[in-house]
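Novice: the sequence and its predicted three-dimensional model are supplied below.
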Amino acid sequence: MADPMSVFQVAGRAMSAQLVRMNTTASNLANAGGTTGSAETAYKTMKPVFRTSFDAASGLATVDVEKIVTAGEAPTKVYDPNNPLADKDGNIYQAAVDESREL
């Protein structure tokens, strides 16, 4: 049988989950406005999915990061034939990161 979790373990796991949230937000903001030549290679917004974990031995609950998923809008297609990244039709694709939502 596993030892009961201490309050420090609970807090540490919660802070680790928050760090993942902050890192994905920072990555999303860093890639806002990024452009590419195809919709497939355009940056997709990342979001962490959390899961509650209950420790029956101590009666404490904490949070874990279950996975990180891509979410949000499709990349924005912009006609810009003079851009060196433009595809054969003259389009570029911008990452659809909603900066105000991220903040």
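Specialist: Now that the structure is in, tell me what you want to look at.
Novice: from now on I want contacts and neighbour counts done on CA atoms only, so please keep to that.
Specialist: Fine.
Novice: is it true that T35 touches A95?
Specialist: Yes. Using Cα atoms under 8 Å, T35 is in contact with A95, at 6.4 Å.
Novice: between the two, what contacts are shared?
Specialist: Residues touching both T35 and A95 (Cα atoms under 8 Å, 6 or more residues apart in numbering): A42.
Novice: could you pull out the strands for this protein?
Specialist: 35-36, 45-55, 60-71, 76-79, 91-94 (DSSP state E).
Novice: let's have those strands in CSV, adding mean neighbour count.
Specialist: Shown next, in CSV, are the strands of the chain (neighbours: other Cα atoms under 10 Å):
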stretch, mean neighbour count
strand 35-36, 22
strand 45-55, 16
strand 60-71, 14
strand 76-79, 15
strand 91-94, 24
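Novice: putting a second one here so we can go through both:
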Amino acid sequence: MDLKSSVSVSASGLRAQSLRMRVIAENLANQGSVSQTPGGDPYRRRVATFSAQVDRASGATKVEVKGVASDKSAFQRVYQPGNPAADAKGYVLMPNVNSLVESADMKAAQRSYEANLSAIEAAKGMTMRTIDLLK
């Protein structure tokens, strides 16, 4: 794999992890967002999905964003009869966002982003040393 392909692969990883961190930030920002109507569904956690895609031109395997999907896990029910979002029995559905899970996912995405950035910096350094040798 040449340097251009390695930078391209790392750049696709940067884009993917950047999207992942944005989706996680949205989840954390909406972890307290309940329905606007009584008995309605609150904010549903979202998850970025990826796949490996072979670039025909270079033969390198890159990260491709498949999309952002909703997490189908159940909502937590909390008894709050005075809440405007409460159903007839006084229960409010809370978002299926767990801040500990989101924090762990954010840390993993951050580490992956940093690893891809380090790979790009290493490729840049090798290119600069090659240019210096040719002078």
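Specialist: Alright, I've got the coordinates. Given the structure is predicted, the values throughout are model-derived calculations rather than measurements.
Novice: hmm, back to that, so which of the strands of the first structure is nearest L29 of the first structure?
Specialist: Closest of the strands of the first structure to L29 of the first structure is strand 45-55, at 9.1 Å (criterion: Cα to Cα).
Novice: that closest one vs the second structure, mean deviation?
Specialist: With mean Cα distance after the TM-score superposition for the first structure, strand 45-55 of the first structure departs from the second structure by a mean of 1.0 Å once superposed.
Novice: so what does that strand touch, helix or strand wise?
Specialist: Packing contacts for strand 45-55 of the first structure, counted by 3 or more Cα pairs under 8 Å, 6 or more residues apart in numbering; DSSP states H and E, involve helix 7-30, strand 60-71.
Novice: circling back: nearest to R13 of the first structure, out of the strands of the first structure?
Specialist: Here strand 60-71 is closest among the strands of the first structure (Cα to Cα), at 6.5 Å.
Novice: and that closest one, which stretch of the second structure?
Specialist: Using TM-score structural alignment, strand 60-71 of the first structure lines up with residues 60-71 of the second structure.
Novice: need the contact partners of the matching stretch.
Specialist: 1, 5-6, 8-10, 12-13, 16, 44-55, 96.
Novice: can you rerun that using 6 Å?
Specialist: 9, 12-13, 45-54 (Cα atoms under 6 Å, 6 or more residues apart in numbering).
Novice: ok, now stretch 96-111 of the second structure?
Specialist: Counting by Cα under 6 Å, 6+ apart, Q17, M21, Q31, R45, F75 sit against stretch 96-111 of the second structure.
Novice: I'd like the residues you listed as JSON lines, with distance to A85 of the second structure appended.
Specialist: Below are the contacts of stretch 96-111 of the second structure laid out as JSON lines (distance: Cα to Cα, whole Å):
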{"residue": "Q17", "distance to A85 of the second structure": "34"}
{"residue": "M21", "distance to A85 of the second structure": "29"}
{"residue": "Q31", "distance to A85 of the second structure": "15"}
{"residue": "R45", "distance to A85 of the second structure": "18"}
{"residue": "F75", "distance to A85 of the second structure": "14"}
